[in-house]
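**Student:** Sequence below, structure please.
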Amino acid sequence: MTEETHDREAGVSLVELIVYVMLISIVLGTTAMILINSWTTQREVTSVSDATNRGQAMGSTIERAVRNGLAFDIDPTGTELRVRTSLDGNLACQAFLLTNGQARLALASSTLPTSSAAWTDWEQGIQQDGVTPYFADSGQVVTYSFEIRTDSAPVRIAGEVSTRSTPTGVSAPCW
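**Tutor:** Next up is the predicted model:
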């Protein structure tokens, strides 16, 4: 005689299947959240790094112009810096305009355009660092300060540079 026995342990019950699906869902959900947070953090870090690089390049350009400056002028609002340099060619006359939202740059071998609207669009995302003017001077020293917007906190760029050339005070033929 053969006796048939039904093994209750054979296969997976519905309750076990539901538990397995819930556990897998929790693990996959957690993994997805970690990946999403990692991508978001990476995007923010990349944005800050990019803004830092752009700001340092801007500061370096401003400092080079002033270091080689024979004469410079900052407008009363502190947003515009014009420099007559000892450099040759298109670098002889340089002008920088920083306003909320953008930076503009003008390079010329002689007279700079009077309207800043004709200047080259240099950078975007520029904003004022609190109430500090973009440009200020004290004798032959120029200070600059601005922020660049990023996906997280703004990056603050500031510097101070003095003329290395013997200042002549003569702005012609630049302005």
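
**Student:** Please make it C-alpha for all contacts and neighbour counts, starting now.
**Tutor:** OK.

**Student:** ok, and the closest non-adjacent residue to the most centrally placed residue in the chain?
**Tutor:** Centroid-nearest residue in the chain, with Cα atoms, centre = their mean: A51, separated by 2.1 Å. With sequence-adjacent residues excluded and distances taken as Cα to Cα, 6 or more residues apart in numbering, A51 is closest to I148, at 6.1 Å.

**Student:** That neighbour: neighbour count?
**Tutor:** 25 (other Cα atoms under 10 Å).

**Student:** that older thread, and the residue nearest to the centre of the chain, what does it touch?
**Tutor:** 148-150, 155 (Cα atoms under 8 Å, 6 or more residues apart in numbering).

**Student:** want to put them side by side, so please do this one too:
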Amino acid sequence: MSRAYPDDDSSAGLSLIELIIYVLLASVLLGAMATILINSWSTQKDVQTTNEATTRGQLIGQGIERAMRNAQAFEVSTDGTLLRIDTRLDGARRCQAFWMTGGAAYMTTSATSLPAAITTDWPDPWQLGVVQNGTTRFFEQDGLTVAFTFDITTESAPVRFEGEAAMRTPATGGTTPCWP
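**Tutor:** Model (predicted):
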């Protein structure tokens, strides 16, 4: 007597259609994971460049504010790109200038005087990525106060910086400014 066994395909392995479905599902999952990883790296890069730009902008703003707090006299150039300050930092006279142009901020200090114009003697750029905010001038003088506005470029949107700095004590008139 012969025995009849039911058809059992489980020992036959995967069919071609099942294999194609599994490969497609695995490809979709791997593609989704790769997209998430790439987006995470991109976001991390954006956050890092924004943090770096924020630090650079804060350094510029703090430098301007510190010099202005101790200023005896200051002057903004007619085009609004240069700020010259006759200041008393640490009790000693210091002539300090901030110049913003060409995607960079420059800062120079002298114990005696500043050049009448921007020259090749200026030091290398202090901070990079500094650009004008539209048509707004970098520096605007209003009485004993200077307002500064600039953007720092990043991998994504630029970071905007705006601030004001005022002289704590008006000039006494007995000092000669640091510029001709």
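
**Student:** what do we get in structure 2 for the residue nearest to A51 of structure 1?
**Tutor:** The criterion is TM-score structural alignment: under it, I148 of structure 1 has I152 as its aligned partner in structure 2.

**Student:** With E44 of structure 1 instead?
**Tutor:** Counting by TM-score structural alignment, the partner of E44 of structure 1 is D46.

**Student:** Please apply the same query to N53 of structure 1.
**Tutor:** For N53 of structure 1, the residue aligned by TM-score structural alignment is T55.

**Student:** so what corresponds to S15 of structure 2 in structure 1?
**Tutor:** S15 of structure 2 maps onto S13 of structure 1 when the alignment is built from TM-score structural alignment.

**Student:** number of nearby residues for that match?
**Tutor:** 10.

**Student:** Look up how far H6 of structure 1 lies from it.
**Tutor:** For S13 of structure 1, the distance to H6 of structure 1 equals 14 Å [Cα to Cα, to the nearest Å].

**Student:** ditto for P76 of structure 1
**Tutor:** Distance from P76 of structure 1 to H6 of structure 1, by Cα to Cα: 95 Å.

**Student:** So which of those two has more stuff around it?
**Tutor:** P76 (10 against 7).

**Student:** where exactly do the helices run in structure 1?
**Tutor:** 14-67 (DSSP state H).

**Student:** Kindly report which residue of it is located farthest from the centre.
**Tutor:** Structure 1, Cα atoms, centre = their mean, max distance from centroid: M1 (86.1 Å).

**Student:** sorry, back to before: is it true that the match of E44 of structure 1 touches V159?
**Tutor:** No: with contacts counted by Cα atoms under 8 Å, D46 of structure 2 stays clear of V159, the gap being 11.6 Å.

**Student:** count of residues packed around R43 of structure 1?
**Tutor:** Using other Cα under 10 Å: R43 of structure 1 sits among 15 other residues.
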